[in-house]
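>>> This is a predicted model, with the sequence first.
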Amino acid sequence: MRRLPAVAAAVVVALMVAFFGITLNNTMATTAQMDAIRAGAYPVSVAAGRVETQLVQMRTLSSRVIYVRTASAIDGIENSYEEIDAELSCNIQLLAEEQARTGIEGNSIQGDYQRLLEAQAELIAFCRDPEVTNAEVERFVTRSIEPIVSQLLHTNAVIMDNSTYAVEQLYVEGAARGEQTVTWAVVLMVAVLLSLALYLYLFHRRWVLQQQLQHNVEEALELAQNASDAKSQFLSNMSHDIRTPMNAIVGLTTIAGSHVDDPERMRECLGRISTSSKHLLCLINDVLDMSKIESGKIVLNEERFSFPEMVSELVTIVQPQAKSKDQQLEIVIGNVSQETVMGDSMRLNQALLNILGNAVKYTPEGGTIRFTISEGSAADDAMRIYRFTVADNGIGMSADFVRHMFDPFEREETAAVKATEGTGLGMAITKNVVEMMGGTIEVESAPGEGSTFRVAVPLRPVPDGEGDADFSAMAGMRVLVVDDDPDVLTGAVEMLVAEGLRGEAASGGRQAVSMVAEAHAAGDDYRAIVVDWVMADMDGVETVRQVRRKTAPTVPIILLSAYDWAEVEDEARAAGVTEFLSKPLFRSQLCRVLSRCCGFGQPPAHGQRREERRQLQGRVLLVEDNELNSDIACELIRQTGAQVETAANGAEAVDMVAQAPDGYYDLVFMDMRMPVMGGLEAARAICDQACQEGRKRPSIVAMTANAFASDRNQALAAGMDGFMTKPIDVRELERTLGRYLKK
């Protein structure tokens, strides 16, 4: 106790020294930053503003010569160019140095400006040449000068934004340092007051300890009450969210039963029952997934999967939801070169589906959702970083909610959010899954301005014979891509160039028709043309119709679409479309279709429609102890054309396989939890019998409600060949049957 005053004095002195040092450091740092901005960002911003004005003047002068081509007018314009250049070149030099110093991405502003000067000199020469027509001068201005000026203005705007950001950072850091200084001043003052009150504290120490004990008890009581309230709130939310689809299922089942003679009403009720049951399943899966994550029992699968197939399945699920709300779903594939990878496709699909699903839910009708995918290098040479960006123009989120949106059961308290179904678990699961895969997730959002989610996940690419097909026979082939989305256009051309083709771009139907006509007149026709279906200036079908008039009838034309093209297929083929290609557009898909259409692969039959589902041939043994589940599965399997027999438990299944002729059963669907003998034990017994007797055993696929990765691993370890979860997904069932049965 006697040492307390000395300790208090030492603490006060230390705090005073620290306060002085921090104040001095903050002042010097702020002053240095202000000097740096005064010497760098400020003159750059001023120069950028002048450059913008002078570039606009140059563009205006370039347009003026189209209308006035007298010698005096041309001389005046040339003098004006020189006057503007006298000041503009200095500003361009300053911006170029800023661009090089800060590493701002984009075209070199100095290089573009030199190109502009050369183009202007060429324009003056054109204007003085009496043999050059006004139309040729106008075309030169439009194609040579306007794009360079636009690029310079864009680069100038980027540099200006970067300088403005530096100034804004001064205010941000200044405020932070000021807050830090005030905080330390408060701490110092508190320390002084505490030292003065030290003796009073000693006399009242017992009373303070009693008060602290009472405070701890109250705090513990409050924590317990909060925990109880959180549990009650969770149960209330889950009760409401589960009862809502359950009420729909029960009510619609009653309605369907009373309208058995009305097929249309029955179909309507069944469709709604299906939607409600899927929503209920999602709620249950979210709770189970969150429970597994919090207990640390979730395990990621490491399996080979096709990136294009995964993305295609994802888009197939989301696209109908977006279409039902009249939303525009834009999918842009960047430089994805490694298309077959190792990872947990199911978990990755789940994470992306949560983000895309939220974008659809919280974007009003008629809104836009943009899904961008790209690939980049990773620190580990054996890995590649796959980046997914989902941007929407929906209702957005407040900054306060964004800070804790990944906490379980968190939902923003707004009318729009409350009107939308959800548990508040989806984003928590997404963040945990992404981080378990070694990736990152970021979000930017503002109320009324939409949200942007960025996910980066490392995946290990693996060789794929089909994806690595040799397209060298098409090297040098000239291909035109037509799309009004600049990102899709750039990505497609880069894909073609990467394969050695001469990829060229047209940003609309009218430009495409003009380019095709010019190529034909020059005797260097395009060998293939890829046209987007939906474009602003001219739709894809009309573009194809006009292009066909300008080129040879043998040139393949491929219609590209993010939608179901069935409604326009007949009209498109009549207009001259050779084949159809779906977005999202991956390199292997694009090159494979081009190879086939251009005679380097098997050509498609004229007028060929999409492949109809073929009936399967083979016999399936369904092992299921629940009679209702067995009846449902049997009916679904029979609809594919396959024959099906049933067993009520694992022991019965082992006997039926043992007594059947060799090769009698092609596939066994095995439930995991059954009386008498479970699925794991039965699978081991079937494998052991086949090995001992030298027989070919049937393929075994688990069909179970045990949906976790640990259950999958146990099934594979028991000798099973595949794994399916209940409730049965019809598409997954058909894919599984198609893998093991004959068509």
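Sure, I can see it.
>>> from here on, contacts and neighbour counts on C-alpha atoms
OK.
>>> hmm, who's touching the biggest strand by length in the chain?
Scanning the chain for the longest strand, with DSSP state E as the assignment, gives strand 450-461. Here strand 450-461 makes contact (Cα atoms under 8 Å, 6 or more residues apart in numbering) with 338-343, 355, 359, 363, 378, 382-397, 434, 437-445.
>>> Okay, one more to line up with it:
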Amino acid sequence: MNEPIIDQNLLAYILSLFGIPGNAAADTGNLRSEPSSAQPDWRLRTARSIIRFMDRMPDGFLIYHADPAAKIIYANLALLHICQCDSPEDFRKLTGNSFQGFVHPDDGNTTEQSIRNQITQNRSGPDYITYRIKRKDGAVRWIEDYRHLIRTDTGGELFFVFINDATEKNEFLQKEWALQRQIDRYHAEMKLINQEYLRRLEVIEGLSIHYESILYADLELDIIQPYRLSNRTTLQFENTNKPRSFSWYISNYVNVWVHPEDRKSVTEQTSPEYIRRKLSAQNTFYLNYKVIKDSEIQYLQLRIVNVTGSSQVSQIVMGYRRVDDEIRKEMEQKRLLEEALTNANLAITAKNTFLSNMSHDMRTPLNAIFGFTALARGNLYDQTSLEYYLNKISSSGEQLLDLIDKVLEIAWTGSDDIHITETKCNLTEILETVSHAYLTLAEEKNITITSDTSGLTHCDICSDQDKLERFLSYLTHNAVKYTPKGGHITIRATELNTLPNDHAVYQFAVEDNGIGISPEFMERIYEPFEREKNTTYSGVIGTGLGLTIVKNIVTAMGGTIDVKSAIGKGTRFTVTLRLKTQVHPVSFNMSTDDTIAYLTGHKILLVEDNEINLEIETAILEGMGFHVDTAENGRIAVEMIKKAAPDEYALVLMDIQMPVMNGRQAARAIRGLKNNNLARIPIIALSADAFESDKRKSIESGMDAHLPKPIDIPVLLETIAKTIQMHKYLYGDA
């Protein structure tokens, strides 16, 4: 039978520990057997009883010295069993009969540190540590160690240690801890899942803010579950969130809410078969339809989304939202597109009509030019016939040029290229200029033209004289064309009322007693290319652009135009403008004869790169008695001005598009000369560039005026006169 590990000094230690008096050196032979004497020492019996008690303890018990050697004094049978030792010799061999040998090497440091702390702190209470041991069979076991430090008189300091094999307990705790960690991870994951779920709900709520109803449906199970309900869908679920039959819900919803016109299409597009077919090719689709609420038609959109996550479409989400504004905008956009298409078609028709008229109107003067040219060549020696033919050629050329000018003018007046340039001008002179321009044409039809400025308080104004004359000219020209022989035309300017800051409201009226305008045509009178009767039928040559140009000019000047007409009685066009009045008016009254007389004493510098134009223009100017010097580009012209005497040249007639240096560059160079008398010489542009932007660029480059080619002699003389008078006013006779 196994015996415990017992040190022979154990009896003395026990007797000392329990305070039993006696000789520690007494016989300690076989501590577990009775003494041989008839009357055994009661101390020995007590010691043996204590040892037998320790032997029978169910848990391990160990006593060892609390010194560096840690020699084991006693180990009971239960401890030997824990270590799987069959004898005390096996235990001594396993442990080296020391506590250090008893503890697993990997746990030696922590165990030793705990023991050292107990000795240092001199604690009287028990200490508890756990560590591993290695059994005889090599198995590693976990030990629970409850120890107490005992100080004896004979044995010094001893550790009394109660030992329990806690391997199963530790494994259970490890499993419990692992399970707890799993539980903690599960709780953490559930928390994250819950947070993600809430976040997704917030995202869904945010994304679906415009949807009044959101429902989840399973087509396989034929159920539909509400997520959010509107007053329309609430009735189908009886104010609860309980699921209903999908097929029943669709049928009931369609019959209760959907407009009769849309019930068939909505029923078809919400059937499981249709939904599966649509969602098999795309993740979502929608349908728009009408509903009736409170006798009012509303527009709804139902969007259906596949949320199955597999190829077999089963689970869907349905969202309902109001789309009244979108549908109305779509309908309005459709209406605008249809209107734009209609207008485009009308514009195409009008343009085709215009091209048809233009083709005739352009061919007519061209045929005349070619025909009369051929006749002129055949009658070179018949002065009377030749002069007649040349006049016809000239008239046809003017007619053709007028057509081209109007086509160009409609382009710039209808764009953003039109600008208003205010200069000092006189309304009486403007009306007289316009009326005089059409006297010859009017006299051919025995028509009288009267200009009336009696209603003006301030005749001198600051405005765009060119544009005033233009719209009055177009209106007067129309009046002459459509007034029969013996008619009368009045051009009237009236000042209605004076405004603050030297401004006044003016009305310009052109009135005739001609054929009048029909009410039907009045509605489109300002549309481009429109004519009440085409050229062929009416016998009046025209393009249908004049009134469009007038309207564009008046609008650009910030004014309004009104027309009143009666068939067979006549027409009156009235233009209302807000114009600035002159505080110190300047009167320019140089006559054509004065202009010619002034120029004959000076030279004109003609700058032109085209040889044909140079030859024609030189001949015209010299034919009027002027002395002409020429330059073929802007650089030569600048050098000639530099070398000229201060009063050598009266003015410069400058072409624009030239090689080496163009006309505008040359004008800037001249204005930059150091000699002021040379730098401020009058410069008038002569160019085929006739757009408003071209004129503006010429003025900005330093020129005084801009005239289109071909040269109109009366207009040229008038422009020269005004330019020279302005220079005299600004700079004196010098």
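Done, it's in. Please read these numbers as outputs of a predicted model, since none were measured by experiment.
>>> returning to what we had before: return the subset of the contacts of strand 450-461 of structure 1 lying in strands.
340-343, 384-392, 440-445.
>>> how about stretch 434-448 of structure 2, which residues of structure 1 does it hit?
Using TM-score structural alignment, the residues of structure 1 aligned to stretch 434-448 of structure 2 are 314-328.
>>> For the matching stretch, buried residues please.
By neighbour count on 16 or more other Cα atoms under 10 Å, the buried set for stretch 314-328 of structure 1 is Leu314, Val315, Val318, Gln319, Gln321, Ala322, Gln327, Gln328.
>>> Could you tell me which of those belong to helices?
Leu314, Val315, Val318, Gln319, Gln321, Ala322 (DSSP state H).
>>> Name the pair among those residues with the greatest separation in space.
The distance between the two most remote of those (Cα to Cα) is 12.5 Å, for Leu314 and Ala322.
>>> Please tell me how far Tyr381 of structure 2 sits from Leu375 of structure 2.
12 Å (Cα to Cα, to the nearest Å).
>>> Compare the two (neighbour count), which wins?
Taking neighbours as other Cα atoms under 10 Å, Tyr381 of structure 2 and Leu375 compare with Leu375 leading, 15 against 10.
>>> The more buried one - that's part of a helix, no?
Yes: under DSSP: H, G, I helix; E, B strand; the rest coil, Leu375 of structure 2 sits within a helix.
>>> Quick check, it in contact with Glu387.
No: Leu375 of structure 2 lies out of contact with Glu387 (Cα atoms under 8 Å); the separation is 11.1 Å.
>>> how much space between Lys551 of structure 2 and Asn513 of structure 2?
22 Å.
>>> Name the nearest residue to the aligned residue in structure 1 for Gly487 of structure 2, ignoring sequence neighbours.
For Gly487 of structure 2, the aligned position in structure 1 is occupied by Gly367, per TM-score structural alignment. Closest residue in space to Gly367 of structure 1, ignoring its immediate chain neighbours: Gln327 at 4.9 Å, by Cα to Cα, 6 or more residues apart in numbering.
>>> cool, and Ile430 of structure 2?
Glu469 (6.4 Å).
>>> how deep is the one you found tucked in, by neighbour count?
Neighbours of Glu469 of structure 2 (other Cα under 10 Å): 16.
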